[in-house]
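**Student:** only geometry, no sequence info:
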């Protein structure tokens, strides 16, 4: 239920999300994405989850990579396709991920999943990676869970994480190594966790 309601909030407030989100990739998010693609060949298969309006995909394309965009919201898919991105509808809880991919990127996507959903999705994404493939993800750092209407004016579910909670879940999902780094972003007034896990 929480995921469906969160997706509905995005669907009904696409313009508000775009207006309230930075159009540029900079600071810790940029450093994290640079680490995620470090050493990857230009021919690497990259899937982005929750591409929204294509900001992160455009950054990676600017670095010479082709990105397969995806989103669960029709409004964002329309935006992506209007900008020329190849984009498909993908709900990470219910749809087939495909693959194998060399990198799957999920920036501020899995933070909308409950702990049980998060564990389920981790396993599905690990299975969609090629051996040695990478999963790059960002989460909000904190404790517990809750609903917030900040930014969109409509309720979205958030699950908060501490870095020590993640390694056991990553290991069970099938990842062999991982790197987790924290960062405080003044623009979002939040503490974030940036992870890169390797199958």
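**Tutor:** That came through, no problem. Just so you know, these numbers come straight off a predicted model, no measurement behind them. Numbering: from 1, shown residues only.
**Student:** from here on, just use CA atoms for contacts and neighbour counts.
**Tutor:** Will do.
**Student:** now do the contacts for the residue most central in space within the chain.
**Tutor:** Nearest to the mean C-alpha position of the chain, by CA atoms, centre = their mean, lies residue 106 at 1.7 Å. For residue 106, the contacting residues are 48, 49, 50, 135, 136, 137, 138, by CA atoms under 8 Å, 6 or more residues apart in numbering.
**Student:** how much space between it and residue 139?
**Tutor:** When distance is defined by CA to CA, to the nearest Å, residue 106 is 9 Å away from residue 139.
**Student:** then residue 90?
**Tutor:** Residue 90 sits 19 Å away from residue 139 when distances are taken as CA to CA.
**Student:** the two: which has the busier surroundings?
**Tutor:** Neighbours were counted for residue 90 and for residue 139 using other CA atoms under 10 Å; residue 139 has more, 24 against 18.
**Student:** related to what we said a few turns ago, widest-spaced pair of the contacts of residue 106?
**Tutor:** Spanning the widest gap among the contacts of residue 106 are 50 and 135, at 13.8 Å by CA to CA.
**Student:** among the two, which residue is more densely surrounded?
**Tutor:** residue 135 (27 against 24).
**Student:** second structure follows, compare the two:
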């Protein structure tokens, strides 16, 4: 069900939807880890330090750790972070609109989270992720494929806002942010009712400015 909620700040309203529906979302996403886990694991060495943006209930973080990686779990919704703490994991609240993500990391993993960022703001968020990575670091992120943007109440009672992307647009956003795109491709699974894109990119080989918080 698509809803028109033009008066709300898209990202604030979407975070509120996850705060209110964290338990329901976790129940709906307790299955097989996302295929983007494999995309990252094959591009980093064992023991690599990974920043996960939008950990949610922690399904993908667990899979990454099982593959020998070290994951910094973060989420913009405190309800998810509280649940991760209750399950015995370290986690912190991190809004992707923050000026600094910490680090340095070997990779940034963002499965189905940056799709909530407005189109004009994505290059800035990607640039912050770039500064959090060591030179040669990896970004793996997934987005909904399509045109424009929309509100939906699918899966949760409260509305969430999505920005849709195509391969050319994502490639341009990555390049603008300073990433070197490696592979931007449609990654829709056969059972999915929606189309998806995976973006894989590297930081430049030469050092880039790094700003650490604190």
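**Tutor:** Structure's in. What do you need? Please read these numbers as outputs of a predicted model, since none were measured by experiment.
**Student:** hmm, back to that, what's the nearest residue to the counterpart of the residue nearest to the centre of the first structure in the second structure if we skip its chain neighbours?
**Tutor:** Residue pairing (TM-score structural alignment): residue 106 of the first structure is matched to residue 110 of the second structure. Residue nearest to residue 110 of the second structure in three dimensions, not counting chain neighbours: residue 141, with 4.5 Å by CA to CA, 6 or more residues apart in numbering.
**Student:** tell me how many other residues surround that neighbour.
**Tutor:** Using other CA under 10 Å, residue 141 of the second structure has 25 neighbouring residues.
**Student:** please pull up the equivalent of it in the first structure.
**Tutor:** Using TM-score structural alignment as the criterion, the counterpart of residue 141 of the second structure in the first structure is residue 137.
**Student:** with residue 201 of the second structure instead?
**Tutor:** Residue 201 of the second structure maps onto residue 197 of the first structure when the alignment is built from TM-score structural alignment.
**Student:** tell me where the first structure has helices.
**Tutor:** Here the first structure has its helices, by DSSP state H, at 2-12, 14-19, 27-37, 55-62, 74-82, 115-127, 166-173.
**Student:** can you check which of the ones you listed gets nearest to residue 96 of the first structure?
**Tutor:** Nearest to residue 96 of the first structure, of all these, is helix 115-127, at 8.8 Å by CA to CA.
**Student:** against the second structure, where does the closest one fall?
**Tutor:** Across the second structure, the stretch matching helix 115-127 of the first structure (TM-score structural alignment) is residues 119-131.
**Student:** now stretch 71-83 of the first structure
**Tutor:** Mapping stretch 71-83 of the first structure onto the second structure (TM-score structural alignment) gives residues 75-87.
**Student:** tell me which residues in that stretch are buried?
**Tutor:** The neighbour-count criterion (16 or more other CA atoms under 10 Å) identifies 75, 76, 77, 78, 79, 80, 81, 82, 83, 84 as the buried residues of stretch 75-87 of the second structure.
**Student:** then stretch 125-140 of the first structure?
**Tutor:** Neighbour counts over stretch 125-140 of the first structure (16+ other CA under 10 Å) mark 125-130, 133-140 as buried.
**Student:** stretch 108-123 of the first structure too?
**Tutor:** Within stretch 108-123 of the first structure, the residues scored as buried using 16+ other CA under 10 Å are 108-115, 118-123.
**Student:** what's the answer for stretch 27-36 of the first structure, then?
**Tutor:** For stretch 27-36 of the first structure, burial by neighbour count (16+ other CA under 10 Å) applies to 28, 29, 32, 33, 36.
**Student:** OK, contacts around the second one?
**Tutor:** When the contact criterion is CA under 8 Å, 6+ apart, the partners of residue 29 of the first structure are residue 194.
**Student:** next one: it relative to residue 93 of the first structure, how far apart?
**Tutor:** Residue 29 of the first structure is 25 Å from residue 93 of the first structure, where distance means CA to CA.
**Student:** ditto for the fourth one
**Tutor:** Relative to residue 93 of the first structure, residue 33 of the first structure is positioned 24 Å away (criterion: CA to CA).
**Student:** on that earlier part again, now the helices of the first structure in JSON lines, with distance to residue 182 of the first structure?
**Tutor:** Compiled in JSON lines, the helices of the first structure are given as follows (distance: least, CA to CA, whole Å):
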{"stretch": "helix 2-12", "distance to residue 182 of the first structure": "25"}
{"stretch": "helix 14-19", "distance to residue 182 of the first structure": "24"}
{"stretch": "helix 27-37", "distance to residue 182 of the first structure": "9"}
{"stretch": "helix 55-62", "distance to residue 182 of the first structure": "19"}
{"stretch": "helix 74-82", "distance to residue 182 of the first structure": "28"}
{"stretch": "helix 115-127", "distance to residue 182 of the first structure": "19"}
{"stretch": "helix 166-173", "distance to residue 182 of the first structure": "13"}
